[in-house]
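Colleague: Here is the input, now give the coordinates:
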Amino acid sequence: MRGKTFFVLIAIAVAYILGARAGRERYEQLVDTVQSFWNAPDVKKARKKAKAQAAKARKRLS
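Modeller: Predicted structure coming up:
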């Protein structure tokens, strides 16, 4: 029984380590994708336009 328990614990540890590595790589990939989207020239232009429109709307409400 102890041998099976030990084997199961080792298998869980190995799976955790491999999963954590794969998870980190996927996380980094997602971060890179989001950053490249956020910093794209068209998106920057749209953010600037939205900010200006929000400022205009704020002035009208005041």
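
Colleague: all contacts plus neighbour counts: C-alpha atoms, from now on.
Modeller: Noted.

Colleague: what about R47, how many neighbours?
Modeller: Using other C-alpha atoms under 10 Å, the number of residues around R47 comes to 13.

Colleague: which residues of the protein fall in helices?
Modeller: 2-38, 41-61 (DSSP state H).

Colleague: So which residues make contact with the last one?
Modeller: The contact list for helix 41-61, computed with C-alpha atoms under 8 Å, 6 or more residues apart in numbering, reads F37, W38.

Colleague: Distance of Q35 relative to F7?
Modeller: 42 Å (C-alpha to C-alpha, to the nearest Å).

Colleague: this one next, for a side-by-side:
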Amino acid sequence: MRPKFLVILVIAALAYVLGARAGRERYDQIEKAVTSFWNDPTVKKARAEAKKDADKARKAVKKKAKQLR
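Modeller: Model (predicted):
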């Protein structure tokens, strides 16, 4: 067994145990925090800008790839 795989397996087991100990209440609390962060207007704006920039970059790469052919 590879050491990297073993480390991942240990981390997954540890995360499972800690998650099971935290319980449903903590899960709901974390879910609420993540949802409120994701729906924050500032975050929504940043996501939209990132998408716009990614689309621009995709178009530029596509154009450059056509030139190289």
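
Colleague: Overlay the chains and give the TM-score.
Modeller: The TM-score (TM-score structural alignment, normalised by the length of the first structure) is 0.65; 43 aligned residues with a C-alpha RMSD of 1.6 Å.

Colleague: What's the local residue count around the nearest residue to F37 of the first structure once chain neighbours are set aside?
Modeller: In space, and not counting its chain neighbours, F37 of the first structure is closest to V43: 7.2 Å by C-alpha to C-alpha, 6 or more residues apart in numbering. A count of neighbours around V43 of the first structure, defined by other C-alpha under 10 Å, yields 13.

Colleague: Please apply the same query to K44 of the second structure.
Modeller: For K44 of the second structure, using other C-alpha under 10 Å, the count is 13.

Colleague: and if you look at W38 of the second structure?
Modeller: The number of residues near W38 of the second structure, taken as other C-alpha under 10 Å, comes to 13.

Colleague: give the contact list for W38 of the first structure.
Modeller: K44.

Colleague: what's the spacing between it and K44 of the first structure?
Modeller: Counting by C-alpha to C-alpha - W38 of the first structure and K44 of the first structure are separated by 7 Å.

Colleague: Check Y16 of the first structure too.
Modeller: Counting by C-alpha to C-alpha, the gap from Y16 of the first structure to K44 of the first structure is 39 Å.
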